[in-house]
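Q: A structural model of the following input is requested.
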Amino acid sequence: MTDTRKFFRRSAGVNRDVCKNALACLLLLAFGFSTVAMAQVRDLVRGSVDSNNVVRLSESKVSWASAENDLGALDEATVLQALSVNLKRSAMRQAAFESLLQEQQDPASVNFHAWLTPQQVGEKFGASANDIQAITDWLQAQGLHVDRVANSRMSISFSGSAANVKAAFGTELHRYRVNGETRIATVDTPRVPAALVGVIQSVRGLITARTHSYHTLTQHQSSAPMPGATQPELSICPPAGTCRYFLTPADFATIYGMKPVLQQSINGAGQNIAIVGRAQVSNADIEAFEHVTSLPNSDPILIVPPAGISPPPASTSCTDTDPSDCGKANDQSEATLDVERAIGTAPGATIYLVASTDVDNQDGVLIATEHVIDDTPLFAKILSISFGSCESDAPPNGLSYLDQLFSQAAIEGISVLVASGDSGVAGCDTTGTPPKLQFRSPNALCSSSYVTCVGGTQFADTTNSSAYWSSVNVTGYASALGYIPEGGWNEPLDSSNASQIAASGGGVSAYLPTPSWQAGVGVPGTQGRYTPDVAFSASQHDGYFTCIASGNGSCVANSQGSFGFIAIGGTSASTPSMAGIVALLNQKLGGPQGNLNPRLYALAATPSNGVFHDATPASSGVTSCVITIPSMCNNSMPGPTDLSAGLTGYPLTTGYDEVTGLGSINVQNLLAQWVATVPTFFVPIRRCRYAPLHC
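A: Coordinates of the predicted model:
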């Protein structure tokens, strides 16, 4: 791992050599060469802070905070926790920050992989001590309690009563009923003293931000061992119909070119993967999964963020839960899936489950995410997030905050993986339910260019399954014979042939710009940040083998030798799978890689390197690809009663597409080609729609 002290010495030396006079310094800053050492801290608070001289922030209201949803004012005695004032940098500091991000990915730079700690981010690029003191003094003068200043010095957390919040920010808080849940939002745009408007970007926590997990599950029972066999079979082959198979870690390794890598003892050893969630897991589930799939025993390490609340102990059987909830997708099944998929892909890695329940208006997943990025230097350089919410539900200032937070992760060398979503192009619809909202919206957490957004594919194996799957299982319940052609994940009908929402999320951000590196064959243009970036199998058709006792899938054999297990689909499964692959990459290269995207798109520019399996209409097996009909060649949505009466999505194309991104990955080729490809940085493409962070 690069010593960050060397980075500061080297950058300082470069500046002394080049910056001989004031003109040279200005040129150096203008062209962005090693600007980090010269990004001097400046006070952005101008003049005295007068609470009678206020300015409203440039924030937009959320669409759901409407009169028809309004339940009235929030009780002013209500105490609100986990609020924060989010700050912004001067133009000079932001330019220096972005310059360092590029230098960290340039092998020719003295700052290549010179990752910073959260504290160093604050020292070099955070708000000045005077600005932080001015904001802190003002918050306290309003009767609010200052709880913490982020190590990055880019946010200040506080708490207080709804009455004090109303007085401080000049807006009443109301309750709203939206899709069956109660949310909170401001009636007016928050206001702050005019002297602080130059340093305050937004106020977070005044509008409910809730994420949901992306997975669906079904219960299954293995067969009893056949005479002379040592283990039961997992595949389900009805007398008439198509056989159904289940992805075990050994199958995933076979299909995606991991077996040669694992045979070289590249298994994630020495790497830490942080998985964020809202629930604990039962270690008995994890150990049963490892036993059945022939993996070494390794329990995850639970961490509860100091700003969070510990989730209750995990359920260990259906009798521990509400019977109506048994076997349904929930936060525990999400956490279990994520841990088992990460272990299944990188069995030598250490898995940290960073979990918190929600705290008032703040989502526990976001609390956990902040902890991994800002509170734990050198803790985990891989962060897996299998949650999200659609952009249309999120306030624009929330997207700016997330983009800023994930950019901090990138400069610290953290690779962030986020699920693209399971509702196809209609990101605001609830997965599995009949179509309802029917408008395009991607996952807001995926919109940042500093995360690798992971979508879903579906195997095109139904017409000749014997060509891809063995009729018997071998060690680790492996049955896949090799790579299986893929299309886009899209299952518009449930087991009863009723319309449902279940497809790879993707689309274009309405708020954040096209990143400089997102170019190449198939990239639609420069309308915004396009997602996803990569994809792996996510369908229930060949669901991931999972052990969850509380869902009647303990993987513990009964007296007949068979056992219950769970099959899970969704981009929640493909995301921790990618996190495990990053652990293999980091182990081989001897250190973290930070933001993966610039190099991934550079690799995709040379298809002959075999890094990506490009999902196309041809590989999907769809004989007649019609964009208005949901199928494996698109992520279009069905109508409530008619497949062709839904929302038109995006098509699979050669190269990049907004269903599977660049495609799935051949892991052996990825690791072999990674160091041979240098990312190309283009002139940044900037837009100013709804005042995004960098405009």
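Q: contacts, neighbours, all on C-alpha from now
A: Fine.
Q: Tell me the secondary structure at Gly520.
A: Under DSSP: H, G, I helix; E, B strand; the rest coil, the three-state class of Gly520 is coil.
Q: could you measure it against Val611, distance?
A: Distance, Gly520 to Val611, by CA to CA, to the nearest Å: 15 Å.
Q: of the two, who's got more company?
A: For the pair Gly520 and Val611, the greater number of neighbours falls to Val611 (25 against 15), based on other CA atoms under 10 Å.
Q: residue boundaries of the strands in the stretch 301-450 of the chain?
A: Using DSSP state E, counting those that start in this stretch, the strands of the stretch 301-450 of the chain run over 301-303, 350-355, 382-385, 387-388, 415-419.
Q: To Thr293, which of those lies closest?
A: Comparing the strands of the stretch 301-450 of the chain against Thr293 with CA to CA, the closest turns out to be strand 350-355 (17.5 Å).
Q: Please report how far Ser407 lies from Asn86.
A: Distance of Ser407 to Asn86, given as CA to CA: 14 Å.
Q: ditto for Ser577
A: From Ser577 to Asn86 the distance is 32 Å (CA to CA).
Q: one step back: may I see the strands of the stretch 301-450 of the chain arranged in CSV, with distance to Thr680 and mean neighbour count as well?
A: What follows is the strands of the stretch 301-450 of the chain, written out as CSV (distance: least, CA to CA, whole Å; neighbours: other CA atoms under 10 Å):
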stretch, distance to Thr680, mean neighbour count
strand 301-303, 38, 16
strand 350-355, 33, 26
strand 382-385, 23, 28
strand 387-388, 29, 26
strand 415-419, 19, 29
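Q: Output those strands in CSV, with distance to Leu57 appended to each entry.
A: Shown next, in CSV, are the strands of the stretch 301-450 of the chain (distance: least, CA to CA, whole Å):
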stretch, distance to Leu57
strand 301-303, 35
strand 350-355, 32
strand 382-385, 30
strand 387-388, 26
strand 415-419, 29
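Q: Which among those strands is found nearest to Gly72?
A: strand 387-388 (27.5 Å).
Q: Could you also give me the structure for this second sequence? I'd like to compare it with the first:
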Amino acid sequence: MRNEYLMLCASIAVAIAGLPVAAMAQPATSTNAAIADLNTVEMPRVTKTVDSSVLSTVAQSHLGLLAKTTPTAVVADSTPMNHMQLILQRSALREGALNALISAQHDPKSPKFHTWLTPQEYGATFGVAEVDIAAVKSWLSSQGFTVHGVYPNKMQIDFSGTAGMVKRAFHTQENHYTLNKVSHIANASDISVPTALKDVVVGVAGLNDLRPQALHVAPKIAQFDATSQKFKITQPATVHNLVANPEAVSFQGGVRGLVPYDTAKMYGVDQLRASGITGKGITIAVVEDGSMVPADWTNFVSQFNLASYGGTFAQIQPQATPAMVNCIDPTIANPGEDDTETLLDAEWSTAIAPGANIVVASCDDSNGKNFFGGVFTAATNLINGASRPNVISASYGYGEGFVDAASKTAIDLMWAQADVEGISVFVSTGDSGTNPSFNGSVISGAGLDANAFATSPNVTGVGGTDTADVLDKTSSKYFSKTTNSEYGSALSYIPEIPWNQSCGNSLAAKFAGQPSALEFCKQYLTYDPYGYYVTSESGSGGPSSVDRKPAWQRQVHNAAKDQSRDLPDVSLFAGSYGGYTWVIICTAANPCVPGFTAPVSLEGGTSLSSPMFAGIQALIDQGLAASGLPAYQGNAAPTLYALAAQEYGGATGGTPASLDTCNSDNGAKGTGKCVFHNVTRSGISTQCIQQLPGVVTADCYFYGTIQNFQGLYGPVQVGLTSSSATAYTPKTTAYSSQQGWSFAAGLGSVNAKNLLTAWKAFDNAP
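A: All right, here's what the predicted structure looks like:
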């Protein structure tokens, strides 16, 4: 056994050493002979007859949150369950070799620095052996399932069946449940598989229909007022508008709508654009479960004078292989209807990188067409396909508490493969503070959590910021009173705080003359006795309960002293306190017209932040390619943290003077030479509730009771998110900003021009 172990280690080492440099836009090269040898050296792991009467339970293969939830009905056996994913488990040796390669690919001193693989090379080196895959496929077919195919990564098998087949093969019952007031389907217990297969089967992704949700706020329809140079919300008043507004800021004169000119000015993108860096030649894919009207994108680039930069737009349904068709077109019901999330992602990645090729990769997951979800399918198909993008943005998510182990494993395996192939992936961290599963509602019945789609150590999690000028009363310093020919008004970079629309916003509390956010929230109760303004709307951050902290995240000043992968990594504008500042999107229902003489849609959320950072990465990629460096950079986070350590200082030792210099509060002049804008004020502690009597809400400090919440729900306790149920202090607040890295804003935002300069130096390091 010892000799076999050493032989396998040596073979893997030889295989990795022999890997060719992959040209990512080209068809896959033939598999290296040394890689092929792995399948002959590594012994099969399915060594016994597959007997469906000899079973092993797959731990954590159902949603733990169902333990306290009573099913509403049994799912009929005839219910289709299409395109589930059986997730495979590679050997420990191959897992170790993969981690070693990823580390080397991001180490400028390694000969494997930026040596990327194709999907076929990835599958041959790090996938499950063909003989073991054949055994699993044979068993699935014997249970009546339709096996659609094996992915090139050799880590997942696409198959379909019915709820009855799932019950018989995996020994679990599919039930209907109501979670967060939404009806869902999920397996009631952990699954079982034949013991002979247990070493190569992680589980099944798609046994429940809880899928990542879009992370944008509800759009507002507004009309531009040329006199005030502001937008006035035109939507009908809702019931809570009848209650005295308790917020610190009154926006009776209208709200602000940012345009591409503004964000380019804020983040140093305009300086790159002036030198010809526009993202030209770089492909950004936004992965979606809905489609958009293509004319929206054309309207957007026309309205904001971006067409001359030569960017392109395409909307596709990617397939991993021609024979395995599992991405179904989420067709638009009528010509005037499109998906807000999709067009936000496509338009605002273009806003930053107007010369880039934008690809909307969308797969339907409605009506059981794709049971594990369209967003995952779109992403994994792109990553396994013949033509792969340079950059992927995913503006979707849900907390790790809402994901079973197999589904989380599938997500992490997908993003690791993208990294090995050189694809830079950006994922929104969430829109509901310390728990991303409550977008558009209030945290209840759950504690601290992090976005399962973003906690992979192979992606860059993007949080949300707000411009601080309104609450600082400095708008005249950073915005002109009138808009220019491109409808922009930003004058420079603007100091930022974490995006937080709740009374937990400590800067808003100060603006209102309150000594603390806690006292400000207590004042809310006086003016908002029914809780219509109670909200958890905020940029999200927090530690993973699944993924371990990567080494690169430990190397910066004030990195959390935990063992968890922490979010966010970076942040960009997402929204504002009180809903004052938004971005403009052009939709089919409300197209943009010259002068904004017709109503337009205003949007926000970390769904905006992620595609904007994807746009910044496209600029970086083009700039590097122009210098003869690779246009594919893989996961951006390791480089971002290495560069941040230069400005903020490392995890140990003294801190450089630039830690103070690069404070976001110093504005444009102070941070002009910085790569990062360090966000150090306020935080993302938001409101949370607990119905009485009801399910206990963890990690919430309750400061009061609303006797009839929103006039419908009876007595509800209301609090602020905290790591302590008995104290709300700077140490327990979840979470505050600080110098260096924080759960509230990560490393902060960036100056794109300075980032490119620093990145070039990093890539050229000996």
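Q: one step back: right, so of the strands of the stretch 301-450 of the first structure, which gets closest to Pro679 of the first structure?
A: Closest to Pro679 of the first structure of the strands of the stretch 301-450 of the first structure, according to CA to CA: strand 415-419, at 15.8 Å.
Q: For the closest one, grab the matching residue range in the second structure.
A: Alignment of strand 415-419 of the first structure against the second structure: residues 424-428, by TM-score structural alignment.
Q: same question, stretch 261-276 of the first structure
A: Going by TM-score structural alignment: stretch 261-276 of the first structure matches residues 272-287.
Q: buried ones in that stretch?
A: 272-273, 277-287 (16 or more other CA atoms under 10 Å).
Q: quick one: which of these sit in strands?
A: The members of these that map onto strands under DSSP state E are Thr283, Ile284, Ala285, Val286, Val287.
Q: Quickly note the distance from the second one to Trp348 of the second structure.
A: So that's Ile284 of the second structure. Relative to Trp348 of the second structure, Ile284 of the second structure is positioned 11 Å away (CA to CA).
Q: what touches both of those two?
A: Between them, Ile284 of the second structure and Trp348 share these contacting residues under CA atoms under 8 Å, 6 or more residues apart in numbering: Gly615.
Q: okay, now Lys198 of the second structure: neighbour count?
A: Using other CA under 10 Å: Lys198 of the second structure sits among 19 other residues.
Q: Pretty sure it sits against Ser56.
A: Yes: using CA atoms under 8 Å, Lys198 of the second structure is in contact with Ser56, at 6.8 Å.
Q: residues contacting Val54 of the first structure?
A: By CA under 8 Å, 6+ apart, Val54 of the first structure lies in contact with Arg191, Val192, Pro193, Ala194.
Q: between those residues, which is closest to Pro434 of the first structure?
A: Arg191 (40.6 Å).
Q: what's the closest non-adjacent residue to the closest one?
A: Among residues not flanking Arg191 of the first structure along the chain, Arg56 sits closest, at 3.9 Å (CA to CA, 6 or more residues apart in numbering).
Q: looking at it, the one you found is touching Leu196, isn't it?
A: No: between Arg56 of the first structure and Leu196 there is no contact under CA under 8 Å: 10.9 Å.
Q: The two: which is more packed in?
A: In terms of neighbours (other CA under 10 Å), Leu196 is the more surrounded of Arg56 of the first structure and Leu196; the figures are 23 against 15.
Q: What strand or helix carries the closest residue to the more buried one other than its chain neighbours?
A: Leaving aside its sequence neighbours, Leu196 of the first structure sits nearest to Val45 (CA to CA, 6+ apart; 5.4 Å). Counting by DSSP states H and E, no helix or strand carries Val45 of the first structure.
Q: Need the three-state assignment for Val85 of the first structure.
A: Three-state assignment for Val85 of the first structure (three-state DSSP): strand.
Q: so who does it touch?
A: Contacts of Val85 of the first structure by CA under 8 Å, 6+ apart are Ser155, Ile156, Ser157, Phe158, Ile200, Gln201, Ser202, Val203, Arg204.
Q: mind redoing it with 6 Å?
A: Ser155, Ile156, Val203 (CA atoms under 6 Å, 6 or more residues apart in numbering).
Q: Show me the longest helix that occurs in the first structure.
A: helix 571-589 (DSSP state H).
Q: Against the second structure, what's the mean shift for it, could you check?
A: Its matched residues in the second structure lie on average 0.6 Å from helix 571-589 of the first structure after superposition (mean CA distance after the TM-score superposition for the first structure).
Q: how far is the match of stretch 261-276 of the first structure from where the chain is centred?
A: Chain-centre distance of stretch 272-287 of the second structure: 21 Å, with CA atoms, centre = their mean, to the nearest Å.
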